[in-house]
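Q: I'll drop the sequence and a predicted model, then ask my questions.
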Amino acid sequence: MPEKWRSTFGRLKRWPILAAAGTLVVSAAVTVVALDRGAAGPTGCATPEECHAVTAAAGAAPAPTTTAQATPVPTADAADSAGASAAARAADPTGGGRYPARFSVGAPGVGRYRQSDTQLPVPRGYRVYEPHNQASKEWDLYNCKGSVNLDRIYFRAFIYIGTDCHGTVNITNSIIAPPPGSANRAILVNANSAGRLTLNIRNTTIRPEPVGSGQQNAALTDHAINDCPTCTIRISGVDVANTGGMCLCGANVTIERSWLHDNYIAHLADPSQAHTGGVFPYGGSGPVTISNSRLEPGVNAFTGKEVPGYWKAITAVLFTQSQGGSTLRNYLVRDSFISLGAFGLYAQDGTGLRLRDNVFGPTHWGRTSGCGSDCKATYAEWSNNVVGSIDGTPSGKAVPRPS
């Protein structure tokens, strides 16, 4: 096991520079980066419409996507058919339809793409939103009273959700593509505790644009989304690539039928500078539910092979850690593929963790990590978790419950 784990962390925002905030302990040191909003930011807008910098967008017709198909259930009186069906499920890289096939979720019209593609195509019917601030590359959403619906939009920016954004924000059928020079994660939630925010992200592709060696795009090395003290977040049918992880989220979070892949570290001289967790409820109290999802941050999805050095940048696909005496409760992971982090599951916090019917693919250090003497993670359920291959195909070999 490496001596040192490091992770970026940001709930607030500094304009536009990242500042070190402290050190975590995971039987070793974990460096944390915090972001906070300064006075130099742009002024607010009364409505999202007043904020939009919209350009006409035209593109190719939507490309067909592949839909994962569950294996048909055999009839009770067809023994041969039942055996064939079981064999088909065993050879199925979607675990018999439990989790999505690669490139089958995300924004309509995106299709297959390479990690290194400079930009994604703008599908027909999408509007293009440019940044409000060209220096930081951010697009601002300040007033969220009632419901704000953002549909079929190509954001050439990272999205900043402001301190007074309380209400419901729906981001659907869209592409979030922070360009080179972006100063923060793909969706930075900074809503304060004066009101509640519900953030629904559905059928959307989050994919920061790559940069060359030594260049900057902060969205490449941080979690795509973070939570807030009074947030409820639902991530459904979302494709997340070229990031440091999917979500820095620890309370009132649901992730379903979504896909994490292609962590991008080619621009880093030392990939360990980007140490994060795929889904990381740091200091979270729960509930957190992850279901029917494909979490494989270290795969190059276009080739089906490992991203070289992937394990240096992702502490674990599933990573839990206490902060300030917090305890994670109501944590459930089911029917998902967990693969290609330094660990698959690295649980350092959690009471009554529940994991069932998951497939654990290859990792660098181990599919799970043991819990040290100062660790308080316990399990209420660990059942039918099995080993799988790099493409997601399950085997019959059980993954033991972490000790």
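A: Sure thing, it's come through.
Q: CA only for contacts and neighbour counts going forward, please
A: Will do.
Q: what is the end-to-end distance of stretch 160-170?
A: Using Cα to Cα, to the nearest Å, the end-to-end distance of stretch 160-170 comes to 14 Å.
Q: ok, residues contacting that stretch?
A: 138-151, 187-192, 194-202 (Cα atoms under 8 Å, 6 or more residues apart in numbering).
Q: which ones among those residues are found in strands?
A: In this view, the contacts of stretch 160-170 that belong to strands under DSSP state E are 138-141, 147-151, 187-189, 197-202.
Q: give the buried subset of those residues as a PyMOL selection command.
A: Command for PyMOL, covering only those of the ones in strands among the contacts of stretch 160-170 found buried under the criterion 16 or more other Cα atoms under 10 Å:
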select buried, resi 138+139+140+141+148+151+187+188+189+197+198+199+200+201+202
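Q: so after the helix ranked longest in the chain, what's the next helix or strand?
A: Longest helix of the chain, by residue count under DSSP state H: helix 79-90. On the C-terminal side of helix 79-90, the closest following helix or strand by DSSP states H and E is strand 127-129.
Q: how far away from the center of its chain is that next one?
A: Taking Cα atoms, centre = their mean, to the nearest Å, one finds strand 127-129 lying 23 Å from the centre of the chain it belongs to.
Q: next, the buried residues of it.
A: Arg127, Val128, Tyr129.
Q: save those residues as JSON lines, and put in distance to Thr172 too.
A: Converted to JSON lines, the buried residues of strand 127-129 look like this (distance: Cα to Cα, whole Å):
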{"residue": "Arg127", "distance to Thr172": "13"}
{"residue": "Val128", "distance to Thr172": "14"}
{"residue": "Tyr129", "distance to Thr172": "14"}
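Q: structure B:
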Amino acid sequence: MPEKRRSTARRWPIVAAVGTLLVGAAVAVVALDRGAADPTGCATPAECHAGTAAAGDPTAPTTADEATPAPTVTAAGSASAAARAADPTGGGRYPARFSVGAPGVGRYRQSDARLPVPAGYRVFEPHDRASKEWDLYDCKGTVNLDRIYFRAFVYIGTNCHGTVNITNSIIAPPPGSANRAILVNANSAGRLTVNIRNTTVRPEPVGGGQQNAALTDHAINDCATCTIRLSGVDVANTGGMCLCGANVTIERSWLHDNYIAHLADPSQAHTGGVFPYGGSGPVTISNSRLEPGVDAFTGKEVPGYWKAITAVLFTQSQGGSTLRNYLVRDSFISLGAFGLYAQDGIGLRLHDNVFGPTHWGRTSQCGPDCRVTYAEWSNNVVGSIDGTPSGETLPRPS
């Protein structure tokens, strides 16, 4: 498989589409026109500040159902092998399909034109009609966005610092969107924390002759001074979950239906799952279901998925960077060309994961110039396409 590359630019304009991940590919820069503003809902960031603060911390689980599920425990203190063997959630370690995401969103197909607007949601249209961009150019303190249906991609801008909480919402970039679903572009003048909880990220499919950059790019990216946390997030119809490699936590979340349906040749795209390109860590993935090549509605693999999806978990150095403090646990990893394709990382830790079907291999070997080492590799097993563990041990990559 060819190596992925992306632009190292962190400032506006941002490189869009899959060309940023191809070795030697020409880079197309999308500069968005901010001239035509059509604000709806929170017209300015100030109107969104502390809107739901009275409800408490929007990043904390509010019910027992929202807490991270714990595996069944026997009297001896070990997880119940019988429960895991019969359960496509690995005994409750990772979520069932269509069980996480925004409240009010039921089962849906990748081809559905759009998701319905659940009761109680406000609809936010893009500020920029041409690019389909909804803007948080500047923000300070805490911004709470709750029960919003974004018919746009969300731009978190250069001077946005503090905390942005997106909860119980739907982010649905429409055809014509010029960038990823959540574009983080904050500068290094201050810290930014982005918490996304119980939210569905699903760009809308396109028809003939239409474009939607959010379909082939990772749903969200990091920044040099950012902390990103995804919890209970459903990501579909994208080029992956997260292009991020530092201060990132992904928990109880689900990636599926990476979008290649509009491509005559799926190999034109290099999509994936979680990609810490050039990242230094820490990155933690726990209790999550990452199966980018599955058709979740039917439970079958998408034909030719592997031609586009390099790996569910892919690590790669950039400019001499070294990934550290990388942890993947209690998760289902399935339906990439590889499950884990580690080209970078010192002391990687992976335990209690289930690796489902892939095209080339559940893991890849490390090349002659590869410096990858593992601090922990334990209780990782093979599983079926629905997530059910088989009990067959998966050896550590060599």
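A: The structure has been received and is ready for your questions. These numbers were taken from a predicted model, which means no experiment stands behind them.
Q: TM-score for this pair?
A: The TM-score (TM-score structural alignment, normalised by the length of structure 2) is 0.88; 378 aligned residues with a Cα RMSD of 2.9 Å.
Q: which residues touch the residue lying closest to Gly336 of structure 2 once chain neighbours are set aside?
A: Ranked by Cα to Cα, 6 or more residues apart in numbering and with sequence neighbours excluded, the top spatial neighbour of Gly336 of structure 2 is Ala311, at 4.7 Å. Going by Cα under 8 Å, 6+ apart, Ala311 of structure 2 touches Gly272, Gly273, Gly336, Ala337, Phe338, Gly339, Leu340, Tyr341.
Q: quick check, Gly208 of structure 2 in a strand?
A: No - looking at Gly208 of structure 2 with DSSP: H, G, I helix; E, B strand; the rest coil, it is coil, so not inside a strand.
Q: that one and Leu263 of structure 2, how far apart?
A: 10 Å.
Q: check Ser177 of structure 2 too.
A: Distance from Ser177 of structure 2 to Leu263 of structure 2, by Cα to Cα: 17 Å.
Q: also Ile196 of structure 2?
A: 30 Å.
Q: please apply the same query to Leu136 of structure 2.
A: Taken as Cα to Cα, the span from Leu136 of structure 2 to Leu263 of structure 2 is 32 Å.
Q: find the residue at the geometric middle of structure 1.
A: Met246 (1.3 Å; Cα atoms, centre = their mean).
Q: to which residue of structure 2 is that residue aligned?
A: For Met246 of structure 1, the aligned residue in structure 2 is Met241 (criterion: TM-score structural alignment).
Q: which helix or strand contains that match?
A: strand 240-243.
Q: how much does that strand stray from structure 1?
A: With mean Cα distance after the TM-score superposition for structure 1, strand 240-243 of structure 2 departs from structure 1 by a mean of 0.2 Å once superposed.
Q: other SSEs contacting that strand?
A: Counting contacts by 3 or more Cα pairs under 8 Å, 6 or more residues apart in numbering; DSSP states H and E, strand 240-243 of structure 2 packs against strand 218-221.
Q: chain center to the strand it packs on, what's the gap?
A: Per Cα atoms, centre = their mean, the centroid offset for strand 218-221 of structure 2 relative to its chain is 6 Å.
Q: just the ones of the contacts of Ala311 of structure 2 in strands?
A: Phe338, Gly339, Leu340, Tyr341.
Q: of the residues you listed, which is the most crowded?
A: In terms of neighbours by other Cα atoms under 10 Å, those top out with Gly339 at 30 neighbours.
Q: got the contact list for the residue lying closest to that one once chain neighbours are set aside?
A: Once flanking residues are discounted, Gly339 of structure 2 sits nearest to Arg362: 4.4 Å by Cα to Cα, 6+ apart. Arg362 of structure 2 makes contact with Ser334, Phe338, Gly339, Leu340, Phe355, Gly356, according to Cα under 8 Å, 6+ apart.
Q: Arg362 of structure 2 matches what in structure 1?
A: For Arg362 of structure 2, the residue aligned by TM-score structural alignment is Arg367.
Q: related to what we said a few turns ago, I figured the match of Met246 of structure 1 hits His218, correct?
A: Yes - in this structure, Met241 of structure 2 is within contact of His218 by Cα atoms under 8 Å, at 5.2 Å.
Q: common neighbours of those two, please.
A: Joint contacts of Met241 of structure 2 and His218 (Cα under 8 Å, 6+ apart) are Gly272, Gly273.
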